[in-house]
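**Student:** Provided below for reference: sequence and predicted model.
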Amino acid sequence: MKTGDAPPTDWGAEGPQGWVQARSLATVSRGLVADVEGAGARLHPVPTGFSAIDRWISGGVRAGDLVLLGGAQGVGKTTMCLQMARNIAASGQANVLYACYEHPDDYVLNRLLVQETIDPTAAGVAGVVGGLTLDELVALMAERNEQVSGKTPLEAVGDHPAGARAIEAVNAYAERFHLVTGVAHRDSIGSLKALVSQHRMRDNQPLVLFVDYLQKVQPARQDLPDEAERVTEVVQELKQLALGANIAVVAIVAAEKEGLRAPRLRFTHLRGSSALMYEADIAIIMNDKWQIIDRDRIVFNIHKSKQYRDWIVCTIEKNRSGRNLVDVEFLKRFEHCCFNPNGEIVAERLYEERIQGERE
């Protein structure tokens, strides 16, 4: 296939929903060359900043990927998703559009500020000394605002040494991090498409769309009373958006009640539809480590049992970019709205592996 040849005559046909174009491989290869020469960054993975995950998904998320992040309530899905978004924006490798359907924009900003008051990668307590918790940050805003007439909440935070560092850090990537917040409204998938389209018109930088969370997104069709049908429609639309707009999409997915009762949450326990399984390129399932660890380790070592509560296990259950069923773990720093992103492979035997071994 010679990429320098004159373009062949491509062809198409009028379908039920408009013109359908067929392109020869020669045309596709010329487009690939143009991408490499013009905007090659779109062909490269964008690291999430969580090293143990990036290592197994071939370096990060890619344009066209739909990444699903699932887990039970309170396991840290929003914390991890927001930290990934922060890492990507801070790296400068892509812009971020964070669509949050559960929290207002000031709540999201406050979590980012708290995260920036510490070094989450530092061992022990060294990295958190002098940092602010979310409650401390909010209290500082309220207290200083009452004491000093006319001072804005952020100015009040800036009077604190850790707060000043946090504001400086957030300002460094603030223009690359865009928020869409509020309750889900009619045809919110259409709104996301319009925002992504607008971004492409005004900025030629790669974009990663984060959705928090998928079941809150309203499909374009309003005649779907069943949640499974709505989720099917939304996940298919998000995958098409990733492919059509040449962006990566990362979406949080909630678990169903049956999954919450299971010994270990799996991809099949995610709420809404089996379409999730087929449309996702990468699926990461989060579980508290203490809940899925081999019980013998907990019974005979109480100290270890307490330590396990500080860790989260992320299982890469589906991975079109490499190996799947990989368990990696990250240290929680929930008081500062983040994880230590320098994770590692889980060394211990986990609950379901033990059960399977006994059955064999």
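**Tutor:** Noted; the coordinates are in hand.

**Student:** Could you use CA atoms for every contact and neighbour count after this?
**Tutor:** OK.

**Student:** Tell me, how many residues neighbour residue 24?
**Tutor:** 12 (other C-alpha atoms under 10 Å).

**Student:** Roughly how far does it sit from residue 12?
**Tutor:** 11 Å (C-alpha to C-alpha, to the nearest Å).

**Student:** Then residue 318?
**Tutor:** With C-alpha to C-alpha as the criterion, residue 318 and residue 12 are 34 Å apart.

**Student:** which of the two has more neighbours?
**Tutor:** Comparing residue 318 with residue 12 by neighbour count (other C-alpha under 10 Å), the higher total belongs to residue 318, at 23 against 10.

**Student:** What is the host helix or strand of that one packed up against?
**Tutor:** For residue 318, the host element (DSSP states H and E) is strand 311-319. With contacts defined as 3 or more C-alpha pairs under 8 Å, 6 or more residues apart in numbering; DSSP states H and E, strand 311-319 has these neighbours: strand 282-288, helix 289-292, strand 326-333.

**Student:** where along this protein do the strands fall?
**Tutor:** 11-15, 18-22, 66-71, 95-100, 177-181, 207-212, 248-254, 282-288, 311-319, 326-333, 338-339, 344-345 (DSSP state E).

**Student:** And here is the other one:
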Amino acid sequence: MTKTQPNTDVNAEKSVLGAMLINPDAIPAVLEHTQPADMWQPRHATIMEATIHAWGNGLQVDPLVVAGEMDKAGTLEGVGGSTYLLDLVQASPTTANVAYHARRLADLALKRRVESAGTELRQLATTGGEADDILNRAQELIGGITRPNSQAIKRAADSLETVMADMEAVSRGEQTAGTPQPTGFPALDDVLNGGLRGGQMVIVAARPGVGKTVLSTDIARHVAITNNTPALIFSLEMNNAELVQRILAAESSVPIKDMRTGTFTSRTAWADIHRAADNIDAAPLYLDDAPNLNIMEIRAKARRLANQRKLGLIVVDYLQLLSSTGRVENRQQEVAQFSRQLKLLAKELDVPVIAVSQLNRGVETRGDDAKPRLSDLRESGSLEQDADIVMLIDRPDSKDPDHERAGEADIIIAKHRGGALATVELAHQMHMGRFSTMLGIAM
């Protein structure tokens, strides 16, 4: 007597395949719930792939057509020949319950993936590996367990009530799930249709020393201190003490140099510093300066905090300092992986994620008056592809201290998915680690 393998149902696999071969209309119903990788028997996965391929190419699917396609591909003999395809049809005289069987196969496959991950985790736990490495692998394993998207297609009218309710709430000044997160710069918010939204990945990029960290921290400071909404900064370049000192300077209007030397030019400096410190103390602003952070650690830490508090913003400063969890062929591929993972994190937690990034030297070779552009994003075109918004910072006085626009900065909205492109003029006060508002937008 054959022993049954846990979390498998070979008869259900045969029933699904037979239904697909009998009636092509069953194929989309199956694909809403399961996929070839969910099949326990390898030959069933091969048959399902061939059936889907034939259907996708517009062929009228039946056992003979699929057998012919598999024969051309050299896979027919390995699954038992055309005779086995006919056996599958005989094993499934009806297609009435195909969706039920497809859902069951997806559920069983999910359980097998969990079981497989658990087996690997037990093996890892008994090895002499580093605990942190084991934890990272565990998070990667669990995070990789997914099922096909089985959410049903809906009429637009099904979401109309939610959209109307959100619009009415916004008109009353109430917060909703789709309410944008203001950046603290009204001119920038106007261009961004109110601010940053959940699910968006935002690139803030500039050459070194121009102010990409300052702008990103300014936005996080506004979200946490002014809006009292949790914001999380992963700082791979500065430690927490350095970052807090910059935030304290920006919030108090006391120059960073004065704080470091203890020589204050304002008689109210200490009072301003204590007021700012109280604001920071009360704010839901979270910092992580762990060295050599990798993308899986960032996702895991962000998830844990999001389970406790509804996050309003995540900042990763900066992208090129992230370390990889595995072997990659080249740096471009590695940065592309980081970019995609941050975009998935933004969607998963429904929070805007700002990824700070370097620009390459191309902008400098074009002359002092050259403006940065999308092609200057360093190391990976995937940043441009994955990002919903790309902000490029240009400070004329970073190249020429005596420039007529000294003290000013242009925030160039070089990409804005679903919105306008523009250049927003801000003032900068780098000695206090902040940007500030200027009137007017240069289109």
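**Tutor:** Cool, the structure landed. These numbers were taken from a predicted model, which means no experiment stands behind them.

**Student:** Can you pull the TM-score for these?
**Tutor:** Once superposed, chain against chain, the TM-score is 0.73 (TM-score structural alignment, normalised by the length of the first structure); 295 aligned residues with a C-alpha RMSD of 3.2 Å.

**Student:** Include mean neighbour count and distance to residue 145 of the first structure when you put the helices and strands packed on strand 311-319 of the first structure into TSV, please.
**Tutor:** Output for those, formatted as TSV (neighbours: other C-alpha atoms under 10 Å; distance: least, C-alpha to C-alpha, whole Å):
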stretch	mean neighbour count	distance to residue 145 of the first structure
strand 282-288	24	38
helix 289-292	20	41
strand 326-333	21	28
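
**Student:** quick one: contacts for the equivalent of residue 284 of the first structure over in the second structure?
**Tutor:** Aligned by TM-score structural alignment, residue 284 of the first structure pairs with residue 391 of the second structure. By C-alpha atoms under 8 Å, 6 or more residues apart in numbering, the contact set of residue 391 of the second structure is 202-205, 411-415.

**Student:** Which of the residues you listed has the largest number of neighbours?
**Tutor:** The residue in the contacts of residue 391 of the second structure with the most neighbours, by other C-alpha under 10 Å, is residue 205 (33 neighbours).

**Student:** Trace that residue over to the first structure, please.
**Tutor:** In the first structure, residue 205 of the second structure lands on residue 70 (TM-score structural alignment).

**Student:** Just to check, its match is in contact with residue 268?
**Tutor:** No - contact between residue 70 of the first structure and residue 268 fails when scored by C-alpha atoms under 8 Å: they sit 10.2 Å apart.

**Student:** Contacts only, for the residue nearest to residue 276 of the first structure when sequence neighbours are not counted.
**Tutor:** What sits nearest to residue 276 of the first structure in space, not counting adjacent residues and going by C-alpha to C-alpha, 6 or more residues apart in numbering, is residue 235, at 6.6 Å. Taking C-alpha under 8 Å, 6+ apart, we find residue 235 of the first structure in contact with 214, 275-276, 279.

**Student:** Give me the nearest residue to the residue nearest the centre of the second structure, chain neighbours excluded.
**Tutor:** What sits nearest the mean C-alpha location of the second structure, by C-alpha atoms, centre = their mean, is residue 343, with 2.0 Å. The shortest distance from residue 343 of the second structure to any non-neighbouring residue, by C-alpha to C-alpha, 6+ apart, is to residue 201 (5.5 Å).

**Student:** likewise residue 173 of the first structure?
**Tutor:** Counting by C-alpha to C-alpha, 6+ apart, the residue nearest residue 173 of the first structure is residue 90, at 5.1 Å.

**Student:** Just tell me what the one you found corresponds to in the second structure.
**Tutor:** With TM-score structural alignment as the criterion, the equivalent of residue 90 of the first structure in the second structure is residue 225.

**Student:** What is the neighbour count of its match?
**Tutor:** 20.

**Student:** And it, how far from residue 109 of the second structure?
**Tutor:** According to C-alpha to C-alpha, residue 225 of the second structure stands 46 Å off from residue 109 of the second structure.

**Student:** try residue 47 of the second structure
**Tutor:** Distance, residue 47 of the second structure to residue 109 of the second structure, using C-alpha to C-alpha: 17 Å.

**Student:** One more: residue 435 of the second structure?
**Tutor:** 52 Å.

**Student:** go on, residue 432 of the second structure?
**Tutor:** 56 Å.

**Student:** do the same with residue 194 of the second structure
**Tutor:** The gap separating residue 194 of the second structure from residue 109 of the second structure is 43 Å, by C-alpha to C-alpha.

**Student:** swap in residue 34 of the second structure?
**Tutor:** 9 Å.

**Student:** ditto for residue 192 of the second structure
**Tutor:** Counting by C-alpha to C-alpha - residue 192 of the second structure and residue 109 of the second structure are separated by 43 Å.
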